[in-house]
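Visitor: Here is a sequence with its predicted model. Questions after.
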Amino acid sequence: MGDKKKNFIKLVSAAGTGYFYLQRKNPARIPTKLEFRKYDPWGNHHVLFTEAKMK
């Protein structure tokens, strides 16, 4: 019910494979850009995923 302020963000692979994850983020609680080390199935290894704007 309180999800009105959360926005979807796109986490894009730094490996350049084009793979991405979608995640929800509350910009009021987390003002900085997110970075995660996650699995990239197209590159077949863990890489850094950084926040990018949704188009």
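Guide: Sure thing, it's come through.

Visitor: Could you use CA atoms for every contact and neighbour count after this?
Guide: Noted.

Visitor: how near is the residue nearest in space to the middle of the chain to F49?
Guide: Closest to where the C-alpha atoms of the chain average out (C-alpha atoms, centre = their mean) is L11, at 2.3 Å. Separation of L11 from F49 (C-alpha to C-alpha, to the nearest Å): 5 Å.

Visitor: let's bring in a second one:
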Amino acid sequence: MGKKEKSYIFIRLLSAAGTGFFYVKRKTKKSPKFTEKLEFRKYDPRVNRHVLFTEAKMK
């Protein structure tokens, strides 16, 4: 028996403020939004405010 392929991948949400702060989030492969890049407004503690976080590749 082979291993089951994971139905999700991990992505990095990088701060648009340029602080280098990031969040890691799971994203499903089967979702219709898989081709779109995710963007969220989340809290960046290095600038003490909510900023835009955009999807970037995991290193």
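Guide: Alright, I've got the coordinates. Remember, it's a predicted structure, so these values are computed and weren't measured experimentally.

Visitor: re the thing from before, please enumerate the shared neighbours of L11 and F49 of the first structure.
Guide: Shared contacts of L11 of the first structure and F49 (C-alpha atoms under 8 Å, 6 or more residues apart in numbering): 20, 35.

Visitor: Show me where the first structure has its strands.
Guide: With strands called from DSSP state E, the first structure shows them at 7-13, 20-25, 35-40, 45-52.

Visitor: just to revisit the earlier point, please name the nearest non-neighbouring residue to the residue nearest to the centre of the first structure.
Guide: E51 (4.6 Å; C-alpha to C-alpha, 6 or more residues apart in numbering).

Visitor: since we're on the residue of the second structure sitting at the aligned position of the one you found, how many residues are nearby?
Guide: Using TM-score structural alignment, the equivalent of E51 of the first structure in the second structure is E55. E55 of the second structure has 19 neighbouring residues, counting by other C-alpha atoms under 10 Å.
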